[in-house]
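1. Structure, please.
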Amino acid sequence: MNRQQSSEQIRNRIIDEAARLIVAYGYDGIAMREIAEAAGLSKAGLYHHFRDKEDLLIAVLTNWADEMAALAAAAESEPTTRAQLTALVRGLFAQAPAQRALVRLSNQDMPRLSEPARVSVERCYANGLIAPITAMIRAGIERGELRPVDPHLATWLLLGMLYPFFHTEQAKIGENGEAIADLIVTTFFDGLAQ
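-> Down below sits the predicted model:
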């Protein structure tokens, strides 16, 4: 086995450490030097893989969007919209708190980013979470499982219910995650009426 790590392995380690540190300290609260140290690299080694902190944030969020897309693809194998959204929301709550918190932090950091970086981050968020949920809801409407509503608006309503749990403090809910996920989905589909 090769003792040298591949460039891809190093890049992934940097992304993981950057995600952890950005969640813990915020985008503005962490320096590239600290990310390099956490990844076991020099600053020059870090800059070999990422042009600047924006480039690294985009890589962190692109990685997150890819994970969300995989979670959504797995959920789409469920037979009904309710089962799909249950699988997706449970999958979100099964993630490490730092992964869930990235959603909220990416929104908080948007004003600090350049226009091209904002576009990239918005695309990650849209492709990773908004588009898959909207597609599930739209398909449910087309199959007659859901009443005809604006699928995009329904997506934002569901995300609004999820959003508080993307906060770093609320993200540390541990073993109650599945129960909270189920309550959110039940409330979304059935409301709270007796």
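2. going forward, measure contacts and count neighbours with C-alpha atoms only.
-> Will do.
3. Which residue ranges of the protein form helices?
-> Along the chain, the stretches classed as helices by DSSP state H are 7-25, 32-38, 43-49, 53-75, 81-94, 97-109, 115-125, 131-142, 151-162, 177-190.
4. of all the ones you listed, which lies closest to E169?
-> helix 97-109 (8.6 Å; Cα to Cα).
5. could you say what helices and strands that closest one packs with?
-> Packing contacts for helix 97-109, counted by 3 or more Cα pairs under 8 Å, 6 or more residues apart in numbering; DSSP states H and E, involve helix 7-25, helix 53-75.
6. With distance to G174 and mean neighbour count added, can I get these in CSV?
-> Formatted as CSV, those follow (distance: least, Cα to Cα, whole Å; neighbours: other Cα atoms under 10 Å):
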stretch, distance to G174, mean neighbour count
helix 7-25, 17, 18
helix 53-75, 19, 19
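7. ok, back up a step: closest one to Q170 among the helices of the chain?
-> helix 97-109 (8.5 Å).
8. who touches that closest one?
-> Helix 97-109 has contacts (Cα atoms under 8 Å, 6 or more residues apart in numbering) with 19-20, 23, 26-27, 61, 64, 92-93, 121, 125, 163, 165-168, 171-172.
9. want to throw the helices and strands packed on helix 97-109 into CSV with distance to L46?
-> CSV is the format used below for those (distance: least, Cα to Cα, whole Å):
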stretch, distance to L46
helix 7-25, 8
helix 53-75, 10
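10. out of these, nearest to G140?
-> helix 53-75 (13.4 Å).
11. Other residues contacting that closest one?
-> So helix 53-75 is contacted by 15-16, 18-19, 32, 50, 83-85, 87-88, 91, 99, 102, 106, 113, 117, 120-121, 124-125, 127-129, 132-133 (Cα under 8 Å, 6+ apart).
12. Would you do the same for the sequence below? I want to compare the two.
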Amino acid sequence: MPRGRSATYDDQREFILAQAAQLFARRGYPATSMNQVAEACNLSKATLYHYYKDKSSLLISIAETHVSRLAALVVEEEASAHTDEERLRRFIYRIVEEYAGAQDAHRVLTDDVRFLEEEDRERVLNQEREVVAGFARAVSALRPGAPSDDLAKPLTMLLFGMINWMFTWMKPGGRLDHASIAPIVADLFLGGIGAVKSPPAIRRPGGRSVKESG
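-> Presented below is the predicted three-dimensional model:
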């Protein structure tokens, strides 16, 4: 009889994906070898191939896992009973929260999907389009003329422009973390710069939080 998978098989796959995502994000997908992934995971190359058949399968899994979580977020929020504004704010909060815990995977999704074979790339991009379409519906619901608003998609892409590139400038341990930046993004997008409020607490280097004065 064939030997079944161990109880830790899925955990090991997730660990490998996390290590590979970190390497791809820092070195770039083309410059990262399976040997380097195996070394980062403290595995032999033969053991690594037991979990993933090649480097492309790693890239596919990283991209699909990340974008599937975003797509699931959209489905959950669209099924909620929140008001239109609450729904869009929750979209923003939740996607920022998701990015906070998956910065390497997000960078890989942003930079490296182009290296996939066409069929795999289109599958990932189609899921991305579903995420964008869900956000566009939430944006459109707050504007006159919904649901045929021809600015919903451009406005949504502007919103993603704020969110998607946070990882290029937000520093770990900085004054603002993802939890405090999410409402700033929502206020700016929904109300303009005059609607933005300082967060009730800011982070000092070293991770200590202090109350804003005034």
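13. are any of the contacts of helix 53-75 of the first structure buried, and which?
-> Neighbour counting by 16 or more other Cα atoms under 10 Å classes 15-16, 18-19, 32, 50, 84-85, 87-88, 91, 99, 102, 106, 117, 120-121, 124-125, 127-129, 132-133 among the contacts of helix 53-75 of the first structure as buried.
14. Next, count neighbours for D28 of the first structure.
-> By other Cα atoms under 10 Å, 10 other residues sit near D28 of the first structure.
15. same check, this time on P183 of the second structure
-> In terms of burial, P183 of the second structure registers 20 neighbours under the definition other Cα under 10 Å.
16. Just give the closest residue to it, not the sequence neighbours.
-> In this structure, P183 of the second structure finds its nearest non-sequential neighbour in Y93, 6.9 Å apart by Cα to Cα, 6 or more residues apart in numbering.
17. Surely that neighbour and A182 touch.
-> Yes: counting by Cα atoms under 8 Å, Y93 of the second structure touches A182, with 5.2 Å between them.
18. between the two, which one's more packed in?
-> A182 (23 against 20).
19. From L176 of the second structure, how far out is the more buried one?
-> Using Cα to Cα, to the nearest Å, A182 of the second structure is found at 10 Å from L176 of the second structure.
20. before we move on, what about F15 of the second structure?
-> Counting by Cα to Cα, the gap from F15 of the second structure to L176 of the second structure is 28 Å.
21. With H50 of the second structure instead?
-> Distance from H50 of the second structure to L176 of the second structure, by Cα to Cα: 41 Å.
22. Among those two, which residue is more densely surrounded?
-> Ranked by neighbour count (other Cα under 10 Å), H50 of the second structure and L176 place L176 first, with 19 against 11.
23. tell me the contacts of the more buried one?
-> M170, I202, R203.
24. In strands only, show me these.
-> Within those, residues falling in strands by DSSP state E are I202, R203.
25. any idea what D28 of the first structure aligns with in the second structure?
-> With the correspondence set by TM-score structural alignment, D28 of the first structure lines up against P30 in the second structure.
26. And R123 of the first structure, by the same measure?
-> Aligned partner of R123 of the first structure by TM-score structural alignment: N126.
27. And for G45 of the first structure?
-> Looks like G45 of the first structure aligns to T47 there (TM-score structural alignment).
28. since we're on that match, how many residues are nearby?
-> When neighbours are counted by other Cα under 10 Å, T47 of the second structure registers 11.
29. now swap in S209 of the second structure and tell me
-> Neighbours around S209 of the second structure, by other Cα under 10 Å: 14.
30. mind listing what it touches?
-> Neighbours of S209 of the second structure in contact, by Cα under 8 Å, 6+ apart: A201, I202, R203.
31. thinking the last one is in contact with V210, fair?
-> What it means is R203 of the second structure. Yes: using Cα under 8 Å, R203 of the second structure is in contact with V210, at 6.5 Å.
32. the more surrounded of those two?
-> Neighbours were counted for R203 of the second structure and for V210 using other Cα under 10 Å; R203 has more, 18 against 12.
33. aligned partner of the more buried one in the first structure?
-> So R203 of the second structure corresponds to nothing, using TM-score structural alignment.
34. What sits closest to R203 of the second structure if chain neighbours are left out?
-> R175 (4.1 Å).
35. Kindly report the same for I137 of the first structure.
-> P151 (5.7 Å).
36. Could you check how far the aligned partner of S56 of the second structure in the first structure is from M32 of the first structure?
-> Taking TM-score structural alignment, the alignment pairs S56 of the second structure with E54 from the first structure. Distance, E54 of the first structure to M32 of the first structure, by Cα to Cα: 10 Å.
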